[in-house]
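# For reference, the sequence and a predicted model appear below.
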Amino acid sequence: MKKLHQLYNVKKDIDIRDIKTNSKLVTPGDLFVCIMGVTVDRHDFIEEAIKRGAKAIVVNRDVNYDIPTIKVSNPNDELNKLLIKFYDDPFKDLILIGITGTDGKTTLATIIQLLIGKDKCMYIGTNGVSYNDVTLDTLNTTPAIEEIYKYAYIARKAKLKYIVIEASSEAFFHNRLKDLLFDVSILTNITRDHLNVHKTIKNYLKCKSLLFKQTKNSGFSILNKKDKYFHYLKKICPGKVYTYGSKHTHIKLINYQNTNKGTLIKFQLNKRTYLINSPLIGCFNVDNLLASILLCDILKTDINRVINNISNIYVTGRLENLDFGQKYTVILDYAHTPNALLQVLKHFKKQKRNKIITLTGSAGGRDKEKRSIMGKIVLKYSDWVIFTMDDPRYEDPESIIKQMIGKIKKKNYEIIVDRGRAIKKSLTIAKKDDIVLILGKGRDNYMMIKDFKIPYCDYDIIKDYFDDKK
């Protein structure tokens, strides 16, 4: 909390409890900043903010309200300066690690936090905010900039040293990360996604590249050398660049082998060879783990602590193997892009002893062109597919499913729009040694219908199914 006169040259001695740019989130005592969004002007919501208890506003034009009004030339540029004052520049004592990529952000960020330790590192991303034994919910994969500053302030108070954050392309597009400087930037991969927002892959790449442009000159970047855009991104990185993803990189993968409990990985780092047991599965998670180990080494984290922490890695809703005593495998995963689906299905195709049953859908209000690509992939690599709904928003889920199926002549599928019923059907038809892949939502706790988040969770449906069979 700060006094208004500590932030601006005004005589009013008012307590400011928090800073908000979303009028719907304003609570009594807040300072409301009227930034310009991509399609929204926050000046239009001043009255709503005041009704909710805003005690002062920051604007760029003459307005007439009965609360302190601070006029600036550009509220968007003003916001970061204000946040630095209000939260006492929280990032000056923290190392900020940003992760971007089409797939794998949540997994990589979670691995990094667990290897460094929750007592030293805060995670911010799709699965909320976590540190020590604390877990908080967030509205977006990458929260608004004022929320990020608040979490940084909390991290400093908790005497943490690091923050690892998922930096999504939409966050850069909507200026949620504007003017934030990163100590470390990491790339997982770049394939097509979010073209409903970015329109072209070129625009999508441009937003992704902002993470690396916003990396400090004194910082460094870690890039996946296998990625198609590796050379493009390497040229724009201001600091030193480290690499992973192939044999000719700073951390060298020698080989890996799938096991019943995960993956046995052999790699070389600093001319020393290591053999580790990872609880994660899939070649993509080999890359995620090696990128994390490389980061820890650069940060001079004790390598023995890192190796010992590998056995503790668990990423909720990401290739999560659910064991309820059934005689078949149930995997819960967030895969919702063509590349993610392909990688997951190719991995399990190699492992299968019987049939692969895949449940999937595609979100409404998102990139429509990827739907038919996703349909082809799941029908090619699965023995049976159940197409269902996945956050339809304002679209008709049956129409989305028809777009996924397209003109494919294969008939190894059925349509069950109700996702709960679809999941129960996939589990009912599964036989011994089958693999049931429930894809698209991970452990999301809602279904997006129009603009409403309806309480819903794939995991709860699965658990209830097996509980009822006891």
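Good, I have the coordinates.

# From now on I want contacts and neighbour counts done on CA atoms only, so please keep to that.
Fine.

# For stretch 246-258, buried residues please.
Applying a neighbour-count criterion of 16 or more other C-alpha atoms under 10 Å, one finds Thr249, His250, Ile251, Lys252, Leu253, Tyr256, Asn258 buried in stretch 246-258.

# no, scratch that, I was asking about stretch 230-239
Buried, per 16+ other C-alpha under 10 Å, within stretch 230-239: Phe230, Leu233, Lys234, Cys237, Pro238, Gly239.

# One more: stretch 441-452?
Within stretch 441-452, judged by 16+ other C-alpha under 10 Å, the buried ones are Lys441, Gly442, Arg443, Asp444, Met447, Met448.

# which one of these is nearest Thr138?
Asp444 (11.8 Å; C-alpha to C-alpha).

# For the nearest residue to that closest one once chain neighbours are set aside, grab the count of nearby residues.
Nearest residue to Asp444, sequence neighbours excluded (C-alpha to C-alpha, 6 or more residues apart in numbering): Cys457, at 5.9 Å. Applying other C-alpha atoms under 10 Å, we find 17 other residues in the vicinity of Cys457.

# Next: Glu147.
For Glu147, using other C-alpha under 10 Å, the count is 18.

# Quick check: buried residues in stretch 256-272?
Tyr256, Asn258, Thr263, Leu264, Ile265, Lys266, Phe267, Gln268, Leu269.

# next, the one to line up against it:
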Amino acid sequence: MGIAEEREDVEEEGYEEYEEYEEAEDEGALDEAAEADRDGIAADEDVGEPSTSYPEPPDRAFRAPDLFGEAALFDAALWLATNYSSIEVTGVQSNPHLVTPGDVYVHHPGLTGEDEVEAVSVALAQGAVLVVAPHLPPSSSGLEAGQEPLARVVPDDVPLLRVKDTAEAGSRLAATFYDTPSRNMVTVGVVGLQGKTTTSWLVRGILEELGQTVGLVSSIEHAIAEDRLDEDGYLWEQLEEDPSADRESSVPFKLIPYEGKYEQNYGRRLPGLNAQKVLAGMRDRGAGVAVVELQSDGLLLGTYDYVSLNVAVVTSLSPRPGLPAAQQPSELVAAAADEVYAATELLAARLVDPETQALVLNADDPAAEQLLERLGGSVPVVTYGVVNKGADVVAESIKSNIWETELIVRTPGGRLQIITNLLGRHNVANVLAAVATGVALKAPLASIVAGIEAVEIPGRSEVIDEGQEFSVVVDAARTPEALGDMLDALRAGGARQIFTVFGCSGNEDASIRPRMGAVAHSKSDYVIITNENPRLEDPAKVVADIVAGFPDDLVNRYSAYAYFPFQDQGRTPLWFEPYLQKAQRDNKRYVMEDRYSAIRAAIGTAGPEDVVLLAGKGCEDWVEHAAEDGSILTGWLDDRVEARNALSKLKYLKQIPRFNRDTLPWGSRIEGLMETLAVDPAELSAAAVGGLEGALD
């Protein structure tokens, strides 16, 4: 019996408190004590359903001296009032290519890859009426006015302001120009080492269940309701044709151009100026609530200084909350945890109003107590825990299979039963964080349950179900810790065999590659190493780094072979192919650099109750390879699309008589070749090798 089928039985086992709260009237929301201009979030308020029909954002304009004065850039305001008092500003922009007439252009070095002169020239050509640029370095301080590097491109009628910190100035100007939009919404900020994206999406689900039009700032997308926003807060529009629009999948060994897509900037912090513009785009279109994924480096650099928060959610301050020191990750991750803690301390210092603010904190985290002491009871705190049973929100029981997870959650208001497709202990913590946020917002418990259960997060433990007898899971796990968590969850859920398809990105931290290989090897039945995003690195080098994490006895077993067998067969001579295939088959450790092929190999081999885990890319719908000119070429490839396409073709494989798909490679050709050759490749002479190559060509 599946978990969904057990719900009725569980409800009969005495969860009366849940039923009472499901029927109870709304008891209010955090905003009851908030400023009068904030929209409410209580479920019984007459807010209407989210709609894609939005009000038009208002036209805005400032005299330049007034804008800089209200932004507390007083020296600049005085200078502008004296010299350029009539200039009217109609926007603030950090990307020179997106400047429109009337904009202030704020130059952020390195943002678009152009140098200062090039970027400013583009902005002026686009219609910028004022330029803000960083102070010149000390070596330039002796230059005369005519030697100002921008003097030859900035005309006399356009003010040029040099400031110490353009990021700070840009944030101030945008917050002023757009009237600090977070103050007009109930705003939830999510920070932590892990779980930010998943928690943010779950919280959005709860708020949407309350009937709110919700804005979201996350690493996957910026959005209002069902519509995506670009980094300037405009509704995203497809501006070019999408070559993949009519395709069922990509193709093997070839890139389909990546065009006409919503480009997701994973791992890149949204500049403070743009954070204000995105939030304004939400508020101006009617959003009453915003959920913001906060990057720790952004908190430290002041990116969110002008974002007012009602609820701060801290998912994790330590690398592995609730696990012993022996299971903690590398020094690199520990250093990131130090950054997160420092950022969270800054965030906590902004929580000062018990009437309008609250903190949600992971009680399993060893650093949580220290943070609570720093707060000193200044705002209400709601804690949650998987391990710490003294928390306000606790998982009393956890049941899972290879498709979904069922939780019984204790809250201050009663018990909840939640069924979610999110798998793993780490995702249990994310669900609890969302529940605790709902409690902090005084949302009805029934709405918390319904909101969480309705959420499907792209590429986060995303189950691809086309009616097959086995599970296919797409997950963004791209670190050893995240991959291990997901594999542990699948094993605990009863997977008969686990097929792990993964790779590592090129031009990124190579030190994790052998650790990824070790985790995949130790926790999987079948491993298929494939490309993730090779970029400018040789894919074979990335694969070799991963294979270095396999046990020494496995690797050394083939040290005498003419070619190392754990590589893509396209990189060895044809005569060696059967030996390579046999070594990979005997160990169930395969290398297929082409991700299209690797996904289909795993899905075609899996049987009933097995799990195919497509790890690393999550909802990324692109792949990056090196172009001949040394640049990076981006093509379309989406694990979810490829998985669905592969599953749709299984029926054709099943129609082939006596076709063995129990292991790789499929069929029986390898057995015949090995019987014919009947020789150890390590013993082959050069002459024999040449003869084999001729016979098999």
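The structure has been received and is ready for your questions. All values derive from a computational prediction rather than experimental measurement.

# coming back round to it: could you redo the buried residues of stretch 256-272 of structure 1 as TSV and give each row secondary structure?
Supplementary listing: the buried residues of stretch 256-272 of structure 1 in TSV, determined by DSSP: H, G, I helix; E, B strand; the rest coil:
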residue	secondary structure
Tyr256	strand
Asn258	strand
Thr263	strand
Leu264	strand
Ile265	strand
Lys266	strand
Phe267	strand
Gln268	strand
Leu269	strand
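
# Do you have the helices of the stretch 201-350 of structure 2 handy? List them.
Along the stretch 201-350 of structure 2, the segments classed as helices by DSSP state H, counting those that start in this stretch run 272-284, 296-301, 331-349.

# Tell me which of those sits most buried.
The highest average neighbour count among those, using mean count of other C-alpha atoms under 10 Å, belongs to helix 272-284 at a mean of 27.

# tell me what that one is packed against?
Helices and strands in packing contact with helix 272-284 of structure 2 are listed as helix 166-177, strand 214-217, strand 222-224; criterion 3 or more C-alpha pairs under 8 Å, 6 or more residues apart in numbering; DSSP states H and E.

# tilt between the longest one and helix 272-284?
What it means is helix 166-177 of structure 2. 20 degrees (axes from the mean of the first three to the mean of the last three C-alpha atoms, to 10 degrees).

# The stretch 351-500 of structure 2: helices as residue ranges?
Counting by DSSP H, counting those that start in this stretch, residue ranges of the helices within the stretch 351-500 of structure 2 are 368-375, 425-440, 445-453, 480-492.

# on that earlier part again, how close does the residue nearest to Asp444 of structure 1 sit to Tyr446 of structure 1?
When C-alpha to C-alpha, to the nearest Å is applied, the distance between Cys457 of structure 1 and Tyr446 of structure 1 equals 6 Å.

# Count the residues that sit near the aligned partner of Thr337 of structure 1 in structure 2.
When structure 2 is aligned by TM-score structural alignment, Thr337 of structure 1 is paired with Thr479. Each residue near Thr479 of structure 2 was counted by other C-alpha under 10 Å, and the total is 19.

# Quick check: chain neighbours aside, which residue is closest to the alignment partner in structure 2 of Lys92 of structure 1?
Alignment of Lys92 of structure 1 against structure 2 is given by TM-score structural alignment, with Arg183 as its counterpart. Nearest in space to Arg183 of structure 2, with sequence neighbours left out and distances taken as C-alpha to C-alpha, 6+ apart, is Ser308 at 5.9 Å.

# looking at it, that neighbour is touching Thr187, isn't it?
Yes: Ser308 of structure 2 sits in contact with Thr187 when judged by C-alpha atoms under 8 Å, with a separation of 7.0 Å.

# out of those two, which sits in the busier spot?
Thr187 (25 against 20).

# residue contacts, that one?
Val289, Ala290, Val291, Val292, Ser308, Leu309, Asn310, Val311 (C-alpha atoms under 8 Å, 6 or more residues apart in numbering).

# cutoff 6 Å now
With contacts taken as C-alpha atoms under 6 Å, 6 or more residues apart in numbering, Thr187 of structure 2 has the following neighbours: Val289, Ala290, Val291, Leu309, Asn310.

# Between these, which sits nearest Arg350 of structure 2?
Within the contacts of Thr187 of structure 2, the smallest distance to Arg350 of structure 2 is 8.5 Å, found for Leu309 (C-alpha to C-alpha).

# Just give me the match in structure 1 for that closest one.
Per TM-score structural alignment, the equivalent position to Leu309 of structure 2 in structure 1 is Phe182.

# How much space separates the closest residue to its match other than its chain neighbours from Ile423 of structure 1?
On the basis of C-alpha to C-alpha, 6+ apart, the spatially nearest residue to Phe182 of structure 1 that is not a chain neighbour turns out to be Thr215, at 4.6 Å. The span separating Thr215 of structure 1 from Ile423 of structure 1 equals 43 Å under the rule C-alpha to C-alpha.

# coming back round to it: can you say which two of the buried residues of stretch 256-272 of structure 1 are spatially most distant?
Pairwise distances across the buried residues of stretch 256-272 of structure 1 (C-alpha to C-alpha) peak at 21.2 Å, for the pair Asn258 and Leu269.

# sorry, back to before: pretty sure the residue nearest to Arg183 of structure 2 contacts Pro181?
No: in this structure Ser308 of structure 2 lies outside contact range of Pro181 using C-alpha atoms under 6 Å: 8.7 Å.

# Can you add distance to Phe173 of structure 1 and give the buried residues of stretch 246-258 of structure 1 back as a markdown table?
Formatted as a markdown table, the entries for those read as follows, by distance: C-alpha to C-alpha, whole Å:
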| residue | distance to Phe173 of structure 1 |
| --- | --- |
| Thr249 | 31 |
| His250 | 31 |
| Ile251 | 32 |
| Lys252 | 34 |
| Leu253 | 35 |
| Tyr256 | 38 |
| Asn258 | 39 |
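
# among the residues you listed, which two are most distant?
Pairwise distances across the buried residues of stretch 246-258 of structure 1 peak at 23.4 Å for His250 and Asn258 (criterion: C-alpha to C-alpha).

# out of the helices and strands packed on helix 272-284 of structure 2, which comes closest to Lys277 of structure 2?
In this view, these are compared for proximity to Lys277 of structure 2 by C-alpha to C-alpha, and helix 166-177 is the closest at 6.9 Å.
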